[in-house]
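*Asks:* okay, sequence plus prediction incoming.
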Amino acid sequence: MPGYPVLPEGIAYGGDYNPEQWPEEVWHEDVRLMREAGVNLVSLGIFNWGLIEPAEGEYDFSTLDRVIDLLHGAGIFIDLATPTSSPPVWFRNRYPGSRLVDREGRVIAGGSRHSFCPSSPEYAAASARVAERLAERYGEHPAVVMWHVHNEYGWANAACYCETSAEAFRAWLRERHGDIDRLNAAWGTTFWGLTYGSFDEVEPPRLGPAGQLTGLQLDYMRFSVEAHIANFRRERDIIRRHSDRPVTTNFMIPNCKPMDYWRWADEVDVVANDHYLDAARTDPHIELSMAADLTRSVAGGRPWMLMEHSTGAVNWQPRNLAKRPGEMRRNSLAHVARGSDSVMFFQWRASRQGAEKFHSAMVPHAGTDSDIWRDVVALGADLRKLAGVRGARVTADVALVWDWESYWALELEWRPSIDLAFRERMEAFYEALWREHVTVDFVHPTADLSRYKLVLVPGAYLLTERAAANLRGYVEAGGHLFVSYFSGIVDEHDIVHPGPHPGALREVLGLWVEEFHPLPEHGTVTLTGASAAGTPDAADTPGMTGTIWSERVRPAGARTVRAFADGPDAGHPALTRHDLGAGVAWYLATALPGRPADGGLREVLRPVLDDAGVVRPRDLPDTVELVRRGRHAFLINHDDRPVTVPGVTGVAVFDGTRCTGSVTVPPGGVTVVELDEEAR
């Protein structure tokens, strides 16, 4: 299987190129400007199906040939796409059965991309044909260094509810469950008398009365992921018959909830991701870091590709705020710091028409006499100096457990509280660690955890027996585990583990939960303080305020570190520690905020990190991002004041300055230091 593309050398730099939107004379200007900016890779052909196949079976590659030859002559490499995310209008009209149907049974109109059923046999045949023709023609072209199948699977058609999908779902259920009795057992259909007599009786979870079988809903999500993977796999395998170049598609981590990217990871030759800053956030760079760490983790720690991000504002957020001066550079280099070997944008030149005409680009509507263009050129120069970073890995001592299936299950209807949200807890834990300057990996709950000093489980409502055994084995072997509330509650079918709660984690945590006590809207509970030795002592350290959740914890081997001082569980444990085997398992029975001004979670995690032996900087402001990648240290200052970082000895990559024991990072700046051997 091919790995990361051999070419271009160094950090890949460029973006989506859509020359079909422009007259041919603009193409020559584009190539000249690409060379000026240091662009060495473009994604080409993502939305040109209707141009290369204007009628079924009639192909015209003349325009694509000219563009590829022009780019090749300029030394610019190509990530060549199959344009199958946006079938042509003739396809929709000729094959009306391929149209997307929503949960309410409405046929979704055309006029946009992704308006097709992922299970459509007509789509499968047509997409295979165009992929075959492209691979035959360009599979060995020297400019084509990788292949880009489709675009953002699951963006608008994560699931379809048409009859074609229903039949495909029934076939998938037969394969997964084997016989109808096993399906009934898995879904708990005896409740409300919903037992099926055959697979033919199963319907997709279309819009219906509240309280649909959750096993049905979860299996439909799994089936839908597999439908998209099957479409990718079909095109990938066609390409591999004609080309030895790596094949990928662009993920949307972590902002495409319906796609289980752990399932996708082994299907691509290199993991690629699209990420767009959320302008509504007060600290959007922390979510960016989380996305990059999660993408690197999906890639198994290997280098990955930032396939799309933005130079400035996007077109689709409620308020499309432009990036502040220096923000695009910080964003780009943060992705590189956390494992990306590319910096790519959507798109090269801003469109004059269509839905994304107000999306920023490398060449904006203002042209080259603009701050964005000057920043694009400067970033290209920076990336050329970072060529030595390529291929290096990021290592982490701490892992966060992330499971898309648990994400889905937790947020189905009729949970104990509407405030239970997977991302809310995950981001709270991540932010607390980010502000402690702890670099983290994300892991599936069944992954090998042995190399981590600390593993945190912010929200594993759904946890299989295999995963629970894995966590227990990790602790018994000497690992440190920290679990948040409402974890280990149900199995993969959303059936409650044998009680009492938390059934799957009861033994490793050394406790059981008598009752959940979700808090009312804006409700809070107070926790007692704790001494440095981890015993309750309200006079030693201040208490803290929990939100969302409280529960009646009964220790069964665990000892209480903090207790609830008020609320429905006053006097009962809120934070516990259980020594098991050679390791330790902690449990927190409420939601503490991860933000620094709110205290709470960060304060709780500090002694846990210390106990696990996690080394981290202690004297840096939490506005500074410090990440080690191989022999390079990336220092990103998100403050408007300069910050001096101690303990850094080496050579600053961008200006060649020698750092002897410390380095000062300018306001809003980024400094990358190639560390001396003894400092690594």
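*Replies:* Here it is on my side, so go on.
*Asks:* okay, CA-based contacts and neighbour counts for the rest of this
*Replies:* Will do.
*Asks:* burial of Y461, as a residue count?
*Replies:* 29 (other CA atoms under 10 Å).
*Asks:* correct me if wrong: it contacts I489.
*Replies:* Yes: Y461 is within contact range of I489, at 5.3 Å (criterion: CA atoms under 8 Å).
*Asks:* for the residue nearest to V496 when sequence neighbours are not counted, give its distance to W192.
*Replies:* The spatially closest residue to V496, leaving aside those adjacent along the chain, is V490, at 4.2 Å (CA to CA, 6 or more residues apart in numbering). As judged by CA to CA, to the nearest Å, V490 and W192 stand 19 Å apart.
*Asks:* now do the helices in the stretch 451-600 of the chain.
*Replies:* Taking DSSP state H, counting those that start in this stretch, the helices of the stretch 451-600 of the chain run over residues 465-476, 506-509.
*Asks:* which of those sits closest to L33?
*Replies:* Judged by CA to CA, the one of these that comes nearest to L33 is helix 465-476, at 51.7 Å.
*Asks:* list the buried residues in the closest one.
*Replies:* Residues of helix 465-476 classed as buried by neighbour count (16 or more other CA atoms under 10 Å): 465, 467-476.
*Asks:* and if you look at stretch 235-252?
*Replies:* 235-236, 238-240, 242-252.
*Asks:* repeat for stretch 256-264
*Replies:* For stretch 256-264, using 16+ other CA under 10 Å, the buried residues are 256-262, 264.
*Asks:* quick one: F429 and G600 touch, right?
*Replies:* No: between F429 and G600 there is no contact under CA under 8 Å: 10.7 Å.
*Asks:* hold the first one in mind and look at this next one:
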Amino acid sequence: MTSSSTFAWPTRGLSYGGDYNPEQWPREVWQDDVRLMREAGVNIVSLGIFAWAAMEPESGRYEWEWLDEIIALLAEHGVAVDLATPTAAPPQWLLAKHPEILPVDADLRQQWPGARLGWCPSSPVFREYALRIATALAERYGAHPAVRLWHVSNELGGGNGRCYCDVSAQAFRHWLEARYETTDRLNEAWGTPFWGHLYSSFEQVLPPRGSGGAYNPGLELDFQRFSSDELLAHYQAEKAAIEQYSDVPVTTNFMVNRGPDVVDYPRWAEHVAVVANDHYTIGADPFREEELAFAADRMRGVTREREPWLLMEHSTSGVVWQPRNRAKSPGEMARNSLTHVARGSDGALFFQWRASDAGAEQFHSGMVPHAGTDSKVWREVVELGAALRALEEIQGSRVEPARVAVLFEDEAAWAFSRGMKPSNHLTYADQPRLWHRAFWNRSVLVDVIPPWKELDGYDLVIVPNLYLVSDEHAARIAAVAERGGTVLVGYLSGIVDESNRVRLGGYPGAFRELLGASSDEFFPLLADETLVLDGGATVSMWSESVRSPEASVIARYGSGPLSGEPAITRRAIGDGAAWYVSTLLDEDGAALLTARLVEELSLEPAADVPTGVEAVRRQGEDASWLFLVNHTDDDVEVVSSGVELLTGAAVGPRVTVPSGLVRIVREVR
């Protein structure tokens, strides 16, 4: 197995390129492609992702000549290859021969051929054919010097995240038997006497089929866990096939974004050599720059003990799968790319190199757009390539340690997002993003991590909507306050245990003792209902009847049925503190509380910048680099001295960051 600490990064300096699909274009285009790649500074491309039919046009008959030719051509022009197993795209001959491999939805409707990832993760038939092509590919190219990275499939789960077919149902039963051993333990974990759902045999268990059903929460959660594990098992099987013939590191591209995710990527991370992510901004999101930073901070939280991560895909401009697909404004592509780099990525890759003229994503932007090189996109692609070359020296450096952590857990998100709740209009990621955004607006760095990650390095740990938590993880969180740190717990945290059973004795069950406060009843607010706290903050969506026998009341409900009752509490624990926020604060309310925490804990930003300007620092053994990303309409001046890498100019004692642009200063120590 290749260790993340022993392999060389696939490119010299930062990686730049994207998905390349030469099989979709005539050969005369290939020469133009490599010439343009050299002009743009591309040094790596992902090859073969959707090319199974081109590699194996008939069962057992391989055609490698075209792939030999394009790999040689790329190598000749100094472009490394991230070679993919093509199993994201089963060929039509396989689907015709074995239609049973197609995924089945919860209403038992089989997916038709033509969609993404058209295969059931539990299918032994698909696994056989997938491993056959992966093995053949690795045997032929495993020692090829141009192949610097292996790429298993593509966005696993991004079309087949949940399959409800009979094969999957049987695999689910085997998974449950391995987890619980006996049906008595299963019944206890799920609380199956409710509605008389006791099982006497694992063969009686079915997936949560049927849309809109009110299923046992334990069943729902375990099916999510099982589905993630099945996809991981498939990744590991293809990875093992590759490693029979190659020592080159193996990865697959995650889809970590605003969450919850299709699979549990933090738990997958240990199985990939380079942790890679695909990220696309949402045009309708008014806080899309913060959401991008949130996703990047989640990636860094996954890789804190590892090498830097890699942005495997994002877009040069518009996409095609949103209701309205906005184009990126001038400079936005570079800001997006360099924000990922600032927050830990050692590169910026795109989907895709050349915009397709056919197929389902024919209007998805590419590095070479439909208009060709006489275009805004192409000019910005060339400029970004030059910028990344100018940043070669930062490759391998790390983002400076954060003092603030926001806890975000996929299992908690699955439990929160499925099943009937007191309010069924809450979205799991809203609270984590609210708190992340409050610190982002102040350029105070935040790691977004799961609760089983090490917490010792953080002065402030925010626990928003951590609906599901184990006793072990709750104790780790409490230990932060006991050692002198600060913990802020948001509503609907610690409500259920790891089996998705409600913790009894009052809410929030896992954190009552830590907080010195609890509630005995939820008071969800109606769609347009708001309340005002006595300090003036407006709250919505949620409220609780809180008692605080061991905590000070910081704010009370100033209106509504809970008027006069505690809304925000704080308990002093030696030199530490534990806060409880029992409602959904608006942006201003979260900003005010964040300002108090920043002052109490002396949380310093990377630089003194106005709202709308990001400041993040990366550190190496002998140097540090300050990234300044200006999302505002005004030029700003920031205190910093050194060499600005994108212009090569000496700066100091202040550097000007023009509107919409990025500046990166190698600082004078």
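*Replies:* The structure has been received and is ready for your questions. Note that the structure is a prediction, hence the values are computed from the model and not measured.
*Asks:* send over the TM-score of the superposed chains.
*Replies:* The TM-score (TM-score structural alignment, normalised by the length of structure 2) is 0.97; 659 aligned residues with a CA RMSD of 1.3 Å.
*Asks:* returning to what we had before: just the buried residues of helix 465-476 of structure 1 now: which is nearest L400 of structure 1?
*Replies:* Proximity of the buried residues of helix 465-476 of structure 1 to L400 of structure 1 was ranked by CA to CA; the top entry is L471 with 12.2 Å.
*Asks:* where do the strands sit along the stretch 101-250 of structure 1?
*Replies:* Assigned by DSSP state E, counting those that start in this stretch, the strands in the stretch 101-250 of structure 1 fall at 144-149, 247-248, 250-251.
*Asks:* would you turn those strands into TSV with distance to W408 of structure 1?
*Replies:* As requested, the strands of the stretch 101-250 of structure 1 are exported to TSV (distance: least, CA to CA, whole Å):
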stretch	distance to W408 of structure 1
strand 144-149	26
strand 247-248	25
strand 250-251	18
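*Asks:* which strand or helix spans the spatially most central residue of structure 2?
*Replies:* Ranked by distance to the mean C-alpha position of structure 2 (CA atoms, centre = their mean), the top residue is V256 at 1.5 Å. Under DSSP states H and E, no helix or strand contains V256 of structure 2.
*Asks:* that one matches what in structure 1?
*Replies:* V256 of structure 2 maps onto I253 of structure 1 when the alignment is built from TM-score structural alignment.
*Asks:* contacts only, for its match.
*Replies:* Counting by CA atoms under 8 Å, 6 or more residues apart in numbering, I253 of structure 1 touches 261, 273-275, 291, 294-295.
*Asks:* again, 10 Å this time
*Replies:* Under the criterion of CA atoms under 10 Å, 6 or more residues apart in numbering, the neighbours of I253 of structure 1 are 259-261, 272-275, 288, 290-295, 298.
*Asks:* likewise for L492 of structure 2?
*Replies:* Counted by CA under 10 Å, 6+ apart, L492 of structure 2 has contacts 416, 428, 463-468, 507-509, 522, 542, 544, 581-583.
*Asks:* now A387 of structure 1
*Replies:* 9-12, 341.
*Asks:* what do you get for P10 of structure 2?
*Replies:* Going by CA under 10 Å, 6+ apart, P10 of structure 2 touches 43-44, 80-82, 146-149, 248-249, 274.
*Asks:* try 8 Å this time
*Replies:* The neighbours of P10 of structure 2, taking CA under 8 Å, 6+ apart as the test, are 80, 148-149.
*Asks:* ok, and those in structure 1?
*Replies:* Retained in structure 1: 80, 148, out of those (criterion both residues aligned by TM-score structural alignment, their matches' CA atoms under 8 Å).
*Asks:* where's P204 of structure 1 relative to D622 of structure 1, distance?
*Replies:* Distance of P204 of structure 1 to D622 of structure 1, computed by CA to CA: 48 Å.
*Asks:* so for these two, which residue has more residues nearby?
*Replies:* Just comparing P204 of structure 1 and D622: by other CA under 10 Å the higher neighbour count belongs to P204, 19 against 16.
*Asks:* map the more buried one onto structure 2.
*Replies:* By TM-score structural alignment, P204 of structure 1 lines up with P207.
*Asks:* just G503 of structure 1 next, same as before
*Replies:* Using TM-score structural alignment, G503 of structure 1 pairs with G509 in structure 2.
*Asks:* just checking, that match touches G494?
*Replies:* Yes: using CA under 8 Å, G509 of structure 2 is in contact with G494, at 5.5 Å.
*Asks:* which one of these two has more residues nearby?
*Replies:* Taking neighbours as other CA under 10 Å, G509 of structure 2 and G494 compare with G494 leading, 28 against 22.
*Asks:* how about that one, nearest residue that isn't a chain neighbour?
*Replies:* Leaving aside its sequence neighbours, G494 of structure 2 sits nearest to A510 (CA to CA, 6+ apart; 4.6 Å).
*Asks:* could you pull up the residues touching the aligned partner of A633 of structure 1 in structure 2?
*Replies:* By TM-score structural alignment, A633 of structure 1 lines up with L626 in structure 2. Listed by CA under 8 Å, 6+ apart, the contact set of L626 of structure 2 reads 606, 615-618, 664-667.
*Asks:* state the distance from L626 of structure 2 to I664 of structure 2.
*Replies:* 5 Å.
*Asks:* what's the local residue count around the alignment partner in structure 2 of A460 of structure 1?
*Replies:* Under the alignment (TM-score structural alignment), A460 of structure 1 pairs with L466 in structure 2. The number of residues packed near L466 of structure 2 is 29, by other CA under 10 Å.
*Asks:* please list all residues in contact with L466 of structure 2.
*Replies:* Neighbour list for L466 of structure 2: 407-409, 412-413, 490, 492-494 [criterion: CA under 8 Å, 6+ apart].
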